[in-house]
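Engineer: next input, structure requested:
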Amino acid sequence: MASLKVKVFMVGLMVVCMAMEWQRGEALACGTVASSLGPCFPYVRGQVTTVPPGCCAGVKSLNSQANTTPARQQVCVCLQSLAKSVSGVNMGLASGLPGKCGVSVGYPISTSVDCSKVQ
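Structural biologist: Below is the predicted model of the structure:
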């Protein structure tokens, strides 16, 4: 019986911790970042010359979701990971996306940014 109580307590504790992480904005997964920015890939690879409307929708959505410092830091880390894993990304084009979409993210989009310092 005591073992069951311990298990129930542990599950409850995990749920509370996960809820706290979500409230702090840290639950914004890299998969979400990648799917939001998927429409941008042809542009940042230089395959098209204009930013697709779906790209700006994704940029704006991410910007509104990243409304805490931890969430912005996580998006920064995800962006750096994407830039390194997606072949053919032109970082000049990628760094200009927020401005082209009318969004200010508060830090440069670059693989050299220290994401831990993003506010």
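
Engineer: from here on, just use CA atoms for contacts and neighbour counts.
Structural biologist: Fine.

Engineer: what about residue 118, distance to residue 77?
Structural biologist: 10 Å (CA to CA, to the nearest Å).

Engineer: meant to ask about residue 61, not that
Structural biologist: Distance from residue 61 to residue 77, by CA to CA: 17 Å.

Engineer: who's more crowded, the two?
Structural biologist: Taking other CA atoms under 10 Å, residue 61 and residue 77 do not tie; residue 77 has more neighbours (18 against 14).

Engineer: let me see the contact set for the more buried one.
Structural biologist: Counting by CA atoms under 8 Å, 6 or more residues apart in numbering, residue 77 makes contact with residue 115.

Engineer: and this one, please, so the two structures can be compared:
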Amino acid sequence: MTPTPHLAALAAAAALLFMLGGLLVAEAGAADNDCAVAQTAFGDCAGYVAGVENKLSPRCCRALADIRDMAPTFVRQRALCACIHKEMVAAGKVVTRRAAALPGRCGVRISFLPTTHNFDCSRIPRAD
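Structural biologist: Just a heads-up that it's a prediction; the model follows:
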């Protein structure tokens, strides 16, 4: 029996859906990995932001630059903001002025860093 054009088109569509599904799963896995990396990196700033450490470490500033570089789009910025925010809330105390001053003190332009427990990452504007 010879395959009909409909069966060939159906097979091609199924293959395309399978490939797209794999890409979506890979992207979700990458996003989860980026979240864990961002949370770990921000851990270098946690003591300073909580007011436990008086000196800002160079590692914290490098971590901020790394986090910024992980989020080239506003969608990624919102996602990483939410990850870091979750980490901040779990850690407890946040000295707002210290969190807000981090980018300037480190010389790192990063606009999506949460600065308070009630920071709303969904309000990060589109940059494009």
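
Engineer: name the element the residue mapped onto residue 73 of structure 1 from structure 2 belongs to?
Structural biologist: Superposed on structure 2 with TM-score structural alignment, residue 73 of structure 1 falls opposite residue 78. For residue 78 of structure 2, the host element (DSSP states H and E) is helix 74-91.

Engineer: give the next helix or strand downstream of that helix.
Structural biologist: helix 96-106.

Engineer: which bit of structure 1 covers that next one?
Structural biologist: Going by TM-score structural alignment: helix 96-106 of structure 2 matches residues 91-101.

Engineer: list the buried residues in the matching stretch.
Structural biologist: If you call a residue buried by 16 or more other CA atoms under 10 Å, then stretch 91-101 of structure 1 has these buried ones: 93-95, 97-98, 101.

Engineer: tell me roughly how far the helix holding residue 78 of structure 2 lies from structure 1 on average.
Structural biologist: Following superposition, helix 74-91 of structure 2 is found to deviate from structure 1 by 1.0 Å on average (mean CA distance after the TM-score superposition for structure 1).

Engineer: what residues sit buried inside that helix?
Structural biologist: Quick answer for helix 74-91 of structure 2 (16+ other CA under 10 Å): 74, 76-85, 87-88.
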